[in-house]
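Colleague: please work out how this folds:
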Amino acid sequence: MENTPFASQQLINSRYVNHLIFLFGIVYFAQGIAQSGGLISLPLNYYLKEVMQLDELGATNYLAILTIPWVIKPVYGLVSDFISLFGYRRKSWLLVLNLLTCIGYFWLAEIADSDQLIMALLLTAIGTAAADVIIDALMVENGRKFNMTAHFQAVQWFWLCVAQIITSILGGWLAEMADPGTGLRTAAIITMVAPVIIAILSWLIVEEEKTAMDLASLKATVAGLRETFRSRLLWATILFLILWNFSPGFGIPIYYFMTDTLNFSQSFIGHLGAISSVGSILGAWLYGKYMSNRSMEYQLVFSILTSALSTFSYLGAIMPTSYSGLLFIALSFFFGITSMVALLAVLTLAARACPERSEGFTFALLMSIVNGCAQLSAMMGSWMLINWFEGYLAPLIILSGAATLFCLFLLPSFKIKKMVVVSP
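Modeller: So this is what the prediction gives:
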């Protein structure tokens, strides 16, 4: 083959794309361990229930403060889009923020006082959420540049699910075998390693020219933000995400239900999370293989219908029987598949709604809506479970499925069906 400048550039681009695929996979694997829903999740929930004696509403409200760093993700996106650190917009921030997360988990491992627990958890949430914004900005920038958005998304979430399999089993084992305090501290010590890995790899792999903020780039970014809020697609996506993430029957309510009503052990609950993650891996593969180059309308309609079906299926498993464990195993696997296919479709939609020069801000804005709505629905679900439904979970499951189905009515209103997804 003739070694032309064009061919050489293609080879360089191909190598860099492969490096990015490796980076995104490892980073999301590490984030799957480090985030609040990772290894720390089950030991923390068990600690809140057994040591702090919190009910469903109390535990949800206590954890609500950890959502704040995820809800204000656009702030991190703005900082990363506007302000360079040590001359870089992305890699320097990734280094500093992941070291901050590591410090937070070290503090958490040393805490013996429950009053300090929330502060250490908040520090880890700030570092993890901000780093997540910057990784997503890199994904959006390079996904658009190399036409690899859907592929990058599939790789990221595949490895996140692998991490969730490991952390679900290990977290459940820690909650089951150790006392709540020891289990929480052990999980924190193990988790400390993950942000260090992210910091090192992102510094070594990310190719970024040094930049300094000047008036021209400032105007370009402001123009990008202005364009962001003029985008009809963006507003359609926002409304879609609000309904999509209204799931009051899941999270803390279903965890307490499985523990107190169905008498599932912490280890078994951890294994259910792992089974769901196995289903999610299959879902990520199915999306990359069969769904990523379908039209956006097809992806969203398929996702809405299958997600609603999997949600309503839980109505058949909430009455305690000798088969409850088997039912939850099957439902966890099926729910993992459908939720991952749906998630990747929605995230691809969100990534394509981001104008240039404000990728970090826009994608962070959309993801903050995801996190805020998820936490708000969890708080509403816990409150309704206690005050309206007297601990009966079925009405919350019906509300969750109905909100998902209502997304169908948004598609023609916001002309999402006219979008075309380009094959990576």
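Colleague: for the rest of this, base every contact and every neighbour count on C-alpha atoms.
Modeller: Noted.
Colleague: ok, residues contacting stretch 329-348?
Modeller: Defining contact as C-alpha atoms under 8 Å, 6 or more residues apart in numbering, one finds that stretch 329-348 is touched by 149-150, 153-154, 272-273, 275-284, 286-287, 292, 296, 299-300, 303-304, 306-307, 310-311, 313-314.
Colleague: sequence B follows; please return its structure for comparison with A:
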Amino acid sequence: MQLEVLAYFAILNLAVGLGSPLGIAGIPITYFLKDRLHLSPVQLAVFLAVVSIPVCAGFAFGFIRDRWRNANWGDRQYLFVCALAAAAGYLWLATSTTDYYKLLSIVLIIVCVYVMIFASAQALMTGVAQAHGMTGRLSVVFSFGYFTPAVISALAGGWLVAHASVRGTFLIAAATTLVIVMQAFWRLEAATEFERSLTPYENGFAAIRRLIRHRPLWPAAAIYFLWNFGPGWGTPMFYHLTEHVRISSELFGTFTALQSLFFLPTSLLYGFLCTRAPLSRLLWWGTIVAILQGPIMFLAMGPTSTIVVAILYGLFGGFATAAYIDLIMRSCPKGLEGTAMMVANTSMFAIAGSAGNLLGSWIYSSGGFASAVIITTLATALIVPLLAAVPAHLTSTRDGERIDAA
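Modeller: Take a look at the predicted model:
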């Protein structure tokens, strides 16, 4: 059963990562806005900010998932309906004339339905992981579902811009989305068992109160916020590497792809160690190494050293990311997996990323790149005292041992 569970969520996470507007269509959409619609940098930033609103409000989609599910289909109802809607949106873009407002509105709709898909997929994976003691191994699957599409999208996106029309890109995104539609008909036994074990219906206010009072969730959410709060990354790093280190645009694309690619080896290492050591120990190991991720940026002084930094960045971050996702899965209250995962994972990721990028851009303009990197490093170091606030019963077991998530 465990192999089937791993395969099911590996396929689902890969399809979601590649099919979303931030996946394989992300770079072509950006170039379409810049080169075909002639948007200025500010106008492009506004477009990206608007379509990111549903991601920041991801907890609302998780709450919808937790409150309303079909008795027979469960989470598969959202996978089917929302993926079908997203594929239809891509097909509409591919077969009609597109202007700015049409692209904005349809991409916004596609992002909304994909956030709903993501909420359902995360909730289902969390419930199965808790029930079968697989939070560690499925956190690795989650990491692969994020970083592998990031690598493929970074490499394929540029190729698509040069060799395919934007309409062809939308058709590819639609075909990828249809994989999710087909997966909705895969009745995973472990998922069916999870659906049957859900708690009786409770009203919305009671559910919100239970979520707020579920103490284990909030240290995990704060840790994930600090981990993704990187004023030294994003825009400051882009300007530092391209204007001061003076690397080419092609090398920067390679740098971005390698960053994601080298998260994977240490994520796999986590999958090996999580069944042999308790989560508490892995959290400490991962955090200590993760603190070093910021200072290595100072080593980027030329093309070769920039590639080395990209590799080290990924290697230093993969283990910690898997450990923090493992902790979030263990911290979710039963019956509210969708809301909790979207609060602690998706919303924290989006808010921390946007806030860090805005603050980092201001710091970079006024105090330089070094100041932005120092604040990034301090933010990661603040995770250390937060580890003491994590309930010991959630982290004292190895993957494969049952957890009392209540």
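Colleague: now Ser307 of structure 1: closest residue in space that isn't a chain neighbour?
Modeller: Taking C-alpha to C-alpha, 6 or more residues apart in numbering, and ignoring the residues beside it in sequence, Ser307 of structure 1 has Thr338 as its nearest neighbour in space, at 5.6 Å.
Colleague: what about the equivalent of the one you found over in structure 2, how many neighbours?
Modeller: For Thr338 of structure 1, the aligned residue in structure 2 is Phe316 (criterion: TM-score structural alignment). If you count neighbours by other C-alpha atoms under 10 Å, Phe316 of structure 2 ends up with 24.
Colleague: how close does Phe316 of structure 2 sit to Ala379 of structure 2?
Modeller: Using C-alpha to C-alpha, to the nearest Å, one obtains 16 Å as the distance from Phe316 of structure 2 to Ala379 of structure 2.
Colleague: what does Leu292 of structure 2 give?
Modeller: Remark: distance between Leu292 of structure 2 and Ala379 of structure 2 (C-alpha to C-alpha) = 12 Å.
Colleague: what does Ser96 of structure 2 give?
Modeller: Distance check for Ser96 of structure 2 against Ala379 of structure 2: by C-alpha to C-alpha, it reads 46 Å.
Colleague: before we move on, what about Leu211 of structure 2?
Modeller: Remark: distance between Leu211 of structure 2 and Ala379 of structure 2 (C-alpha to C-alpha) = 26 Å.
Colleague: and Gln293 of structure 2, by the same measure?
Modeller: Gln293 of structure 2 is 12 Å from Ala379 of structure 2, by C-alpha to C-alpha.
Colleague: same check, this time on Gly136 of structure 2
Modeller: Distance, Gly136 of structure 2 to Ala379 of structure 2, by C-alpha to C-alpha: 24 Å.
Colleague: which one of these two has more residues nearby?
Modeller: Of the pair Gly136 of structure 2 and Ala379, Gly136 is the one with more neighbours under other C-alpha under 10 Å, namely 29 against 21.
Colleague: and that one, what does it touch?
Modeller: With contact taken as C-alpha under 8 Å, 6+ apart, Gly136 of structure 2 is in contact with 270-271, 274-275, 322-323, 326, 399.
Colleague: got those as JSON lines, with distance to Arg69 of structure 2 columns?
Modeller: As requested, the contacts of Gly136 of structure 2 are exported to JSON lines (distance: C-alpha to C-alpha, whole Å):
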{"residue": "Tyr270", "distance to Arg69 of structure 2": "33"}
{"residue": "Gly271", "distance to Arg69 of structure 2": "31"}
{"residue": "Cys274", "distance to Arg69 of structure 2": "32"}
{"residue": "Thr275", "distance to Arg69 of structure 2": "33"}
{"residue": "Ala322", "distance to Arg69 of structure 2": "29"}
{"residue": "Ala323", "distance to Arg69 of structure 2": "30"}
{"residue": "Asp326", "distance to Arg69 of structure 2": "25"}
{"residue": "Asp399", "distance to Arg69 of structure 2": "29"}
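Colleague: alright, that wraps it up for me.
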